[in-house]
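Colleague: heads up, no residue letters with this:
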């Protein structure tokens, strides 16, 4: 079963938003700002893809939402210091678990 029309455009558009958020986070200053851009990119891109596919294949839209949620958390844990819950940073590497530097430098 293939996606067509709006679903295809939505999938590619959502993917583009996710990639833009990830690259945007890589080139900004300030870890808090990077973290916000990363999560907003994943949330917006995943939402675009889920909504675009929901009309044609509701069951697949839930799979896409779950996939985006899982990938965003896995990438944040293994590659970035962006998985921060309750003031604590969760990351695979010790360097990424360090507290956020102060905003003023």
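Modeller: Received it, and whenever you're ready, just let me know what you need. Quick caveat, the model's predicted, so the values are computed rather than measured. Numbers count the residues shown, from 1 in each chain.
Colleague: Every contact and neighbour count from this point should use C-alpha atoms.
Modeller: OK.
Colleague: quick one, what contacts the residue most central in space within the chain?
Modeller: Nearest residue to the geometric centre of the chain (Cα atoms, centre = their mean): residue 42, 2.5 Å. By Cα atoms under 8 Å, 6 or more residues apart in numbering, the contact set of residue 42 is 17-18, 21, 68, 72.
Colleague: alright, now check it against this:
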């Protein structure tokens, strides 16, 4: 359990050291969405591994935590995007993604 806690601490420190990167192909919202879901899946996996000795009750815990993660994403962010459509509780969060932050050169298109 201490090993999983240490691993999650290291993942958190390393992940927070990288700023939100700018891309020519992805919008900043898309990059934020990928960071959010990667972090949530990593945290849920480490939580599952930390309580592996009690795996039957652990499945219930992971289900509840996963539901909370999805609810937070639905009510507070625009991080749920399926087939190009953003799913969010409020219309202000359902706006289309902005274009990529770094403009493309004309000869790269």
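Modeller: Nice, thanks for sending it over. Small disclaimer: the values here were computed from a predicted structure and weren't measured.
Colleague: Quick check: closest non-adjacent residue to whatever residue of the first structure lines up with residue 93 of the second structure.
Modeller: Alignment note (TM-score structural alignment): residue 93 of the second structure maps to residue 96 of the first structure. Leaving aside its sequence neighbours, residue 96 of the first structure sits nearest to residue 81 (Cα to Cα, 6 or more residues apart in numbering; 4.7 Å).
Colleague: coming back round to it: in which helix or strand does the residue nearest to the centre of the first structure reside?
Modeller: In this assignment (DSSP states H and E), residue 42 of the first structure forms part of helix 31-54.
Colleague: That helix: how far from the chain's middle?
Modeller: Taking the mean of its C-alpha atoms, helix 31-54 of the first structure sits 5 Å from the chain's own mean (Cα atoms, centre = their mean, to the nearest Å).
Colleague: For the residue nearest to residue 52 of the second structure when sequence neighbours are not counted, give its distance to residue 88 of the second structure.
Modeller: Sequence neighbours aside, residue 58 is the residue nearest to residue 52 of the second structure in space, at 7.1 Å (criterion: Cα to Cα, 6+ apart). Taking Cα to Cα, to the nearest Å as the measure, residue 58 of the second structure falls 29 Å from residue 88 of the second structure.
Colleague: Thanks again, I'm all set now.
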